[in-house]
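> pasting the structure only:
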């Protein structure tokens, strides 16, 4: 599979450069995590590698491994922070696979018994709500030593 070139102008690259705002949850040398501004559920967040990668097809294996370590930390933290019953982890590749933003990213969605995911409408969530959820998740990460 041949993928298209990485676009330095994508929204997540702009977040990494500080050109767009984000509700940061976690950061280390290799990865960055923040709240999804169009969440499909309470606590929906994203983890991305800092190194440029369009998607799973062109990511460096070491960068992918670091990303998965961060995803696992976030999965544990969102369940703890929000009292979730479980978590859904999603990752999409290329338009046919559902990818919309072309910087590799993983969705971490806290799940609650009997509560369906909201549809992706393209509407942004209340920033104060996202900020409070980010605060709770950061606090859970700090308790766990992340």
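Received, thanks. Remember, predicted model here, so these are calculated numbers, not experimental data.
> alpha carbons only for contacts and neighbour counts from here, please
OK.
> buried residues in stretch 42-61?
For stretch 42-61, a neighbour-count test (16 or more other CA atoms under 10 Å) marks 42-56, 58-59 as buried.
> whoops, stretch 65-85 was the one
For stretch 65-85, by 16+ other CA under 10 Å, it's 66-68, 70-71, 73-82, 84.
> how far away is residue 119 from residue 18?
The gap separating residue 119 from residue 18 is 29 Å, by CA to CA, to the nearest Å.
> Kindly apply the preceding question to residue 37 instead.
16 Å.
> Between those two, which has more neighbouring residues?
residue 37 (18 against 10; other CA atoms under 10 Å).
> try it against this one:
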């Protein structure tokens, strides 16, 4: 989608602080972190939300979820982390492109933000 900020990040049109990238996904640090470690994992393919994902997207969704552990540990989450997928307006989704929030690091950090 031409006006999607996450599509533009995935295409490299908008700079981001990337922590991971391959042919299907990009992970980058959140601009407004809610925890010492806070990054997003997005598919390069535009999928509006988890509710819009199709059965053929399931391998990609699994890959994204599978990356959370590895990337969280690489970013310093030694004692656990939180994974959040906001879906739709009522679910708190602000950017209409599927994304996984990964939050962690030493406490204290905001527990009820998501």
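Right, received. Where do you want to start? Treat the numbers as computed from the prediction; the structure is a model and nothing was measured.
> Can you pull the TM-score for these?
Once superposed, the chains reach a TM-score of 0.84 (TM-score structural alignment, normalised by the length of the second structure), with 110 aligned residues with a CA RMSD of 2.0 Å.
> All the strands of the second structure, residue numbers only.
Using DSSP state E, the strands assigned to the second structure run over residues 18-21, 25-29, 37-43, 81-84, 100-104.
> So what touches the last one?
Residues outside strand 100-104 of the second structure that contact it (CA atoms under 8 Å, 6 or more residues apart in numbering) are 34-42, 64, 68, 72, 77, 80-86.
> whereabouts in the first structure does that strand align?
Aligned using TM-score structural alignment, strand 100-104 of the second structure spans residues 106-110 in the first structure.
> mean shift between that stretch and the second structure?
Stretch 106-110 of the first structure: mean distance to aligned residues in the second structure after superposition is 0.7 Å, counting by mean CA distance after the TM-score superposition for the first structure.
> Could I get the full set of helices for the first structure?
Using DSSP state H, the helices found in the first structure span residues 11-16, 61-82, 127-143.
> export the ones you listed to TSV and tack on distance to residue 109 of the first structure?
What follows is the helices of the first structure, written out as TSV (distance: least, CA to CA, whole Å):
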stretch	distance to residue 109 of the first structure
helix 11-16	18
helix 61-82	8
helix 127-143	12
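> Can you tell me which of those is nearest to residue 96 of the first structure?
helix 11-16 (19.7 Å; CA to CA).
> Next, the mean deviation of that closest one compared to the second structure.
The superposed helix 11-16 of the first structure is, by mean CA distance after the TM-score superposition for the first structure, a mean 0.8 Å from where its aligned residues fall in the second structure.
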